[in-house]
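Asks: Here is a sequence with its predicted model. Questions after.
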Amino acid sequence: MNATATTPTLGIGHHFRRTVQLALPVMAARAGLVIMLSVNAIFCGWQGKEVLAAFGAAAVPQVTLMVVGVGLLIGTIILTAQADGAGNHGACGRALAGGLVIAAGFGTFCAALLLPAEYWLDLLGQPVETIPAASDALRILGYSLPAILMFTACSFFLEGINRPLPGMIATLAANLLNLLLNWVFVLGNLGAPEMGAAGSALATSITRFFMLAGMLGYILTMPGRDRYLRPGWLRVDAATLRRLIVLGLPLAFAIGAETGCFNFMVVMAGWLGTAELATMYAAINYTSFVYMLTLGLSTAASVRVGNAIGRRNAGDIRRAGWIAVGLEFAVMAAIATLTIFLAPRIASLYSQDPAVLGLLVPALNLTALLFLVDGLQGVLMGALRGTADTLVPTAVYIVSFAFVGIPMGYFLGYQAGMGVPALIWALVAALALATLGLGARFHWVSRRQEGLWR
């Protein structure tokens, strides 16, 4: 490492302030995405456990593909943050163009893949009575996958240049639209038919296209646009596209392993019965909402560490990462405590069915422990993304979720008949293992100065 190329190490207070300033709007934006699914679940739950179970069955494969797509796009924020930290603003625009191409291509592929929805739901062994309604909802959600992934690419670009507020505003506005459309299409207001799970999917799909339009409109008119979007920025640069794929592909596998593990728990709950499926989907939906707060600090860690890489400052890499980890622990401990106290009220938002409530309240109490390990591993993964370290974290995820979480859930939750609590304990075990592996990896990488500047 060339010492003359580095910048002075910034103080702990500076890292704390900048991490919080970046994390808070990203938290709001990411939470807004899951609030949409939570609103959908609540509206469907009001229609009965069968409608909630149908929407849950539809959400599992769609969310899994969407999250894999988000993993493919994470290279956008890595390249943007590192280029912005180095003052290479033109490279930021090229990263955005490459991200949009990947998002549109992968999203369209997934939409086509989900068209035979009945086949996939039957293959996953979902309750027969849920498949007709769930298949309609799954196809409708699939149509909007290109829109939500392109929106994500735009959000990653803006977060990489430290402008997270537009994504937050767009997501919060979208939630109002999604709420209104759920009221119209799920409950059958303003002359619309009462569409149940399919109506909720339609509400979210329409909302996603509005989100994309709003974000593209902002980027094309934002202050300082010409600094980032230089003439010809939309021409896809082959080298940038390759770099995005090299960074994103391992992360897509990693996030796919994690999300696949969570969603497979929902699938296995469906093997146990409709009430168990509705319960597990509600518990995972609530967990996903809380995890969006983690994604705020995870994204902040990625950007702050990536900026430090751009400045060639090893001390700032360590400080940025571990400060984000400490903040995450404090936030998740507070959320876990609140969840334990409010579990009955939270459960009542999702369902009034006695069979579901009897399972969901204890399940929510268990998720309090899950939040802690889930949050820590998420922020550590974000810090490692900022260093562009992807292969080893991917291996950690695959071992934790594919070789520990899923088998443990299958044998204890399904084969041994221990049900929803065992499925959640399997997730806790997998996340704890991931936390230990990623923590050790970041400790090693952040102290290995050579090679971090590539």
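Replies: Thanks, I have the structure now.

Asks: can we go C-alpha only for contacts and neighbour counts from here?
Replies: Will do.

Asks: Next, count neighbours for residue 407.
Replies: As a burial measure, residue 407 scores 14 neighbours (other CA atoms under 10 Å).

Asks: Also residue 451?
Replies: Number of residues near residue 451 (other CA under 10 Å) recorded here: 9.

Asks: Next, it: secondary structure please.
Replies: Counting by DSSP: H, G, I helix; E, B strand; the rest coil, the backbone at residue 451 sits in coil.

Asks: what sits against it?
Replies: Counting by CA atoms under 8 Å, 6 or more residues apart in numbering, residue 451 makes contact with nothing.

Asks: tell me how far whatever helix or strand residue 208 lives in is from the chain's mean position?
Replies: Using DSSP states H and E, residue 208 sits within helix 196-221. Distance of helix 196-221 from the chain centroid (CA atoms, centre = their mean, to the nearest Å) equals 17 Å.

Asks: So for it, what gets flagged as buried?
Replies: For helix 196-221, burial by neighbour count (16 or more other CA atoms under 10 Å) applies to 196-212, 214-215, 218-219.

Asks: Roughly how far does the residue nearest the centre of the chain sit from residue 444?
Replies: Note on the chain: the residue nearest the mean C-alpha position is residue 67, at 6.0 Å, using CA atoms, centre = their mean. Distance of residue 67 to residue 444, computed by CA to CA, to the nearest Å: 28 Å.

Asks: next, the one to line up against it:
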Amino acid sequence: MTAPMSLLQHMRATLVLGLPLIGGHLAQFAIQLTDTVMLGWYSVEALAAVTLAGSYFITFFLFGAGFAWAVMPMVATFAAKGDQTGVRRATRMGLWLSLLYSALAMPAFWWAEEILLALGQTDAVAGLAADYLRVAGWGIFPALIVMVLKSYLAALERTRIILWVTLAAAVMNVFGNYVLIFGNFGLPPLGAVGAAWASIITHTTALAGAAAYAVIARPEHQLFVRFWRADWEMFFKVFRMGGPIGITTLSEVSLFAGSTVLMGWLGTIPLAAHGIAIQLGTATFMVHLGLSNAATVRAGQAQGRDDGLGLRRGATGVLILSLVVSLITIAVFLSIPEQLLGLFLEPDNPNRPQILAIGVGLVTIAALFQLVDGAQVVALGLLRGLHDTTVPMVMAAVGYWVVGLPASYILGFVAGLGGIGVWLGLVSGLATAAVLLLWRFWGRAVGQVGAAVPV
């Protein structure tokens, strides 16, 4: 009988699994940042339109990605049980759901101009954003398929390939933007539409790499052999698990979108400072998200082995790692806030002093923000590993929408704290979600899987 892993061994195993995932998330973040920078070089109008279009696209993408996220714990559990057929069934139906969802989402991209105009956007911005979305919308097919394959490979602990595929896609995105946005190598400059074509090329590159590796490295799963055969039992299992994940992710994103609207009420300068602080917070959040993915896989494996002690020790280990990342981030944010903010501002920007003055306060709150944001996303990852998504969806929604957004409004406007109040409201919402989700996880970890052995 194999001796149980120690806490340090669990932490080491989580890092081995999680570091490539963290790198992959940071590379994906770099793709989005590259689009923003290169379109900003092209024209302000193109940047504004694609910023709007990107938010529109990501809303549909994140909900559909719930089915891909569901594949990760299911495959991890089946693999731990040695059920290779279950691995294939879950992954294949995740692919089915992603393709079906993508097809259903296409009308929203095709008629985006009418929808954006109805939402109060100007004719010029809505028209250019719609031109982008009519092309980029087709990218939801390869993008969601890639998400499923990444979840499948991560669950089988093949995370390095995820990093390399995402890095290759990031390089292709830069090249595609350079050629198609600006019109290099004899091609005409396409601006925002060029960025849309570049995004499709990027997603297709990632799809080719991930699919080729999945077929070559794990031929026993035969993912695409007789792909057309329906498996309705597994289809609805993935659907029931993935739907709540998509809603949870969408509700968190909408919390931050709501906070952006509130900051916009305070004026252009506070909104600009908020945008920079969000970028800094997003970059560090990618680290916690990678740890959360690793937690999902390892919790799913423990579930498959019925290893209660391993589940609890692994959970303790990943929470400690997330805490260490938060403490390092807090130290950096509190030590050099002006230098971090200055990375996003031109030295001769006339609004620089005002943005820095507001931004320093927001980055200070963002430091506190790290602790609760990391804890809640890791807790969500652990619960997904236990195939528990519906109750966590409700708990997260309570934190985000019942506590977080109202608190942002009350503290920011009723109490008169401005941007600091809006961000303190975000902290309160995420803290509520973290407490509820961790309480839910530890109750399940002790009561459901294995004997109640102390960590």
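Replies: That came in fine, so what should we check first? If you're wondering where the values come from, they're calculated on a predicted model, not measured in any experiment.

Asks: Mind checking the TM-score on these two?
Replies: The pair, once superposed, lands on a TM-score of 0.88 when counted by TM-score structural alignment, normalised by the length of the first structure; 446 aligned residues with a CA RMSD of 2.9 Å.

Asks: before we move on, back to that, look at the aligned partner of the residue nearest to the centre of the first structure in the second structure and give its secondary structure.
Replies: Under the alignment (TM-score structural alignment), residue 67 of the first structure maps onto residue 62 of the second structure. Per three-state DSSP, the local secondary structure of residue 62 of the second structure is helix.

Asks: which bit of the second structure covers stretch 303-319 of the first structure?
Replies: Going by TM-score structural alignment: stretch 303-319 of the first structure matches residues 297-313.

Asks: what about the matching stretch, how long is it end to end?
Replies: Across its full length, stretch 297-313 of the second structure reaches 14 Å end to end, with CA to CA as the criterion.

Asks: how far does it sit from the chain's center?
Replies: 24 Å.

Asks: Please name the nearest non-neighbouring residue to residue 352 of the second structure.
Replies: Excluding the flanking residues, the one nearest residue 352 of the second structure by CA to CA, 6 or more residues apart in numbering is residue 345, at 6.8 Å.

Asks: could you measure residue 95 of the second structure against residue 30 of the second structure, distance?
Replies: With CA to CA as the criterion, residue 95 of the second structure and residue 30 of the second structure are 26 Å apart.

Asks: neighbour-wise, which of these two wins?
Replies: Comparing residue 95 of the second structure with residue 30 by neighbour count (other CA under 10 Å), the higher total belongs to residue 95, at 26 against 18.

Asks: To which residue of the first structure is that one aligned?
Replies: Match for residue 95 of the second structure (TM-score structural alignment): residue 100.

Asks: same check, this time on residue 132 of the second structure
Replies: Per TM-score structural alignment, residue 132 of the second structure is aligned with residue 137.

Asks: so what's that match up against?
Replies: 55, 58, 197, 198, 199, 200, 201, 202.

Asks: can I get these in JSON lines with distance to residue 93 of the first structure?
Replies: Shown next, in JSON lines, are the contacts of residue 137 of the first structure (distance: CA to CA, whole Å):
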{"residue": "55", "distance to residue 93 of the first structure": "38"}
{"residue": "58", "distance to residue 93 of the first structure": "35"}
{"residue": "197", "distance to residue 93 of the first structure": "39"}
{"residue": "198", "distance to residue 93 of the first structure": "37"}
{"residue": "199", "distance to residue 93 of the first structure": "37"}
{"residue": "200", "distance to residue 93 of the first structure": "35"}
{"residue": "201", "distance to residue 93 of the first structure": "33"}
{"residue": "202", "distance to residue 93 of the first structure": "32"}
